[in-house]
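> Here is my input, please return the structure:
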Amino acid sequence: MNPQTTTHHSLAGLRTTLRRLAHRAGLPVELRYRLALSAVQVAARELDAGRPVILEAVPQEPAGGEPRLTVRLRLPYARRRPSLDGLPLPAEPMPGAAAVWRVPAPALPAQPARKEPPGLVELLEEELGEAVRRMDALAEDHRRLKHELAETNSGVLALYVQLEERDEQLRQAHGRILRQLEDALRPPPVRVPGLEMAVHYEPAEKHAPTGGDLYDWFLLPDGTVHITVVDALGHGLTSTRSALNVTHAVRTLALEGHPLQSIVARTDEVLATFDHELMATVQLARLDPSNGDLVLANGSHPPALLVREDGTTRLLEVRGRGIGFPLPGSERLLRDRLEPGDLLVLYTDGLTESRRDPREGEQRLASAARRHRHRPIEQIPGAIAEDMHTVILHPDDTVALTVRRVEAPPAASGD
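Predicted coordinates:
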């Protein structure tokens, strides 16, 4: 194809000329209509204003390179440079009002197969056919991608189901571990004629298995029941370890026969050698199931509550200082007696200080214990805690432990 320069006064003429020279140069159909659309977009303002444009087409065969078709569009009367942004086929700017496209032309220097150039209708039909083929290809790609996406979604859904199943298995395993841990930390009630016992525990952090509030109860060789309630400073497993150290030391000292009044001070002495940060309050109780005799020792712990069978209540206060406090130990022992139907409530401060006022909490505790004292023993601690925690401004670990004296069944007589 020889160099060609044409002047155009209409968009239709420019389109036709561009399509024919691109066809002769062997440009692919898509490249052909992109070139025509781009040139028309650049020339439209000038031609609409009645000013001509000049089209130059120059075939080039660089040495060692691929043949190219260079198309220049000059706007000799334009008052400003044309915008080349967003063209279907990007153009290179030129000095003055002009644009140039350099496109591969693999058919150069092929000659047309017939003398008559193809008509515009033929060229448009060819471009339309190419557009239809591209649309069909895009539609096929869309169907394929949709199918692949459906398969991917199916795989993701299956993976999600597997992860949910695995997560449920982990939750169940975690729950079993927590229950085993709770069983290890919280011994079951002592079963002894003449006493009913139950406990409610609630951690400050719902996701934590335990905290620094623990209890222990066991039968001593003389037949009395020993109860320990501990509130170690802090939350979580660190405070749990501290509380366990206290309960284990108290149990060892009690089983060795140390006097009840000395146990708080002796526990501090034992633990101070390896746990210098430990601070804990302690309530110790001894109950004789046969006659209801009660003995209390205390180390900075909230007072026990005694609820008589007729509904009268009394706080059993004993002065003392806890483990890790200055001058630890119980200053004295408090002695009382549980009659049949009487209820003893031992607890940690998370039960009574949920609204930051211990005295108000003690009054509310007395009311709740009085209200629930005749319920089955297994329900009483939880019912009391539910009443006390209707409004919680200061969440804390909570232990509520109840002991009720009942008439012991008569001993079976021998023959």
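> hey, let's count contacts and neighbours off CA atoms from now on
Will do.
> centroid residue for the protein?
The residue lying closest to the centre of the chain (C-alpha atoms, centre = their mean) is His207, at 12.6 Å.
> I have a second one here; can you model it like the first so I can compare?
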Amino acid sequence: MTGHPYHSMPPLRRAVRRLSRAYRLPADVRARLVLSVAGLAEDEVRAGRPVTLHTSQEAGAGAESYVLAVTLRCPQAPGPLPAPGILLPSAEPAPNSVTWRFTIPLPPGQPLSSSLPDDIRSRRAPWPDRTPWTETQAVEEELRASFAQTDALGAEHRRLKHELAETNAGVLALYVQLEERDEQLRRAHALILQELEDALRPPPLTVEGLELGVHYEPADPTAPTGGDLYDWFTLPDGTLHITVVDALGHGLGSTRSALNVTHTVRTLALEGHPLESILARTDEILMPLVPDLMATALLARLDPVTGKLRLANGGHPPALLLRTDGQARFLEAKGRGIGFPSPGSERVLHADINPDDLLILYTDGLTESRKDPIDGEKRLIEAARRHASRPLTEIPGSLAADMRSVVLHSDDTLALAIRITGSGAVML
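Down below sits the predicted model:
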């Protein structure tokens, strides 16, 4: 890890989490370190300037611990790094780097024999904690720690307000201070929730001959995780696979259900199961483990070379295909969702996608915000025609803005757009 250049944020966040867990930093300290590194590095990475992460071990004050130094370097930064991006106080800020120091206890029975860093390295493994973990688990640990701090601060807030109600002096000044503390806490809370949402997304995907765009909007902006989830990956034959899931409910419970579905579908797809059997098989696997799970799902397979599209549907809203001449149709394939009676897709729908055609996959939150799905489908066609000429990455968000201009029924909303660019595509 030390000295490795990072050109995008997700690998950098994962590296900081891996380092923090390896050295057993508390979850709240880990969360602040991840957010501090991300806050300082984001502008650099966005500007195309790589950053590096360095670690070193130093002798501590006593024989039972040592010091871990973590340094973020932005060698091409045009000026001093932004101080507001540091949520975790830094021991050594510099114009183009920041260093944090943490006291790490040595394992029991392993005293420090000398103060030389090399001796520290030679007497202990560089990654002492090898417990299996996933980034989602790590973010959930950080979220729980944040909630615990929130509850503690909330209790302290209530106690102070009760005492202030019994005194006349200094009430207004202290109340203002408490409100400022609440605002800081809300901002930190929102950042951690955003980290959780980003961790649940599949990594960006580049497929030659295809453009991909996605937009997600939670029903509750203060809890940006929900039951609408997607997954995309390429199969060994180069075909693009996309899974869109809408699990019943909201919040972390529905997120867990949607993750169960996407992970099971991915496993079955990579094992080579036929597309028409994957949804029914997913139900067979998950129902004994999660009997209360209910979710609709749409599976799409697109060959970027031939433009051949196959769809399997488990009770999910149909995909929309908009041709370059403006003709539009919904690709209907009947089926029932996971957790429903007789789950699975009744058949696989086949279609041909031509270069510059627009394919829209979505969840019902996009078309049912006015409680009328039929009217919603009509408006979706109109919005797709209106925005088809935009850059593809802007289309999902533009569709959501149009469709949710009036919200009578609030629900999580997910929209994906796919287009064959024509470069390298051969239509058969």
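> Secondary structure class of the residue nearest to the centre of structure 1, three-state.
What DSSP: H, G, I helix; E, B strand; the rest coil gives for His207 of structure 1 is coil.
> Show me the strands in the stretch 151-300 of structure 2, by range?
Ranges of strands within the stretch 151-300 of structure 2 are 210-217, 226-234, 240-250, 295-302, based on DSSP state E, counting those that start in this stretch.
> any chance of those in a markdown table, with distance to Leu196 of structure 2 and mean neighbour count too?
A markdown table is the format used below for those (distance: least, C-alpha to C-alpha, whole Å; neighbours: other C-alpha atoms under 10 Å):
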| stretch | distance to Leu196 of structure 2 | mean neighbour count |
| --- | --- | --- |
| strand 210-217 | 14 | 20 |
| strand 226-234 | 11 | 24 |
| strand 240-250 | 15 | 22 |
| strand 295-302 | 21 | 25 |
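> Any idea which of these gets closest to Pro11 of structure 2?
Closest approach to Pro11 of structure 2 among those is made by strand 226-234 (17.8 Å; C-alpha to C-alpha).
> who's in contact with that closest one?
Strand 226-234 of structure 2 has contacts (C-alpha atoms under 8 Å, 6 or more residues apart in numbering) with 201-202, 205, 218, 240-259, 262, 363, 412-414.
> Tell me the residues of structure 1 aligned with that strand.
Counting by TM-score structural alignment, strand 226-234 of structure 2 falls onto residues 211-219 of structure 1.
> what does stretch 381-390 of structure 2 give?
The aligned range for stretch 381-390 of structure 2 is 366-375, by TM-score structural alignment.
> Would you mark the buried spots in that stretch?
If you call a residue buried by 16 or more other C-alpha atoms under 10 Å, then stretch 366-375 of structure 1 has these buried ones: 366-370, 373-374.
> And for it, what's in contact with it?
For stretch 366-375 of structure 1, the surrounding residues in contact (C-alpha under 8 Å, 6+ apart) are 305, 307, 309, 311-313, 343, 345, 380, 383-384, 387-388.
> Buried among the residues you listed? Make that a PyMOL selection.
The PyMOL command for the buried members of these (criterion: 16+ other C-alpha under 10 Å) is given here:
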select buried, resi 305+307+309+311+313+343+345+380+383+384+388
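> Thanks a lot, see you next time.
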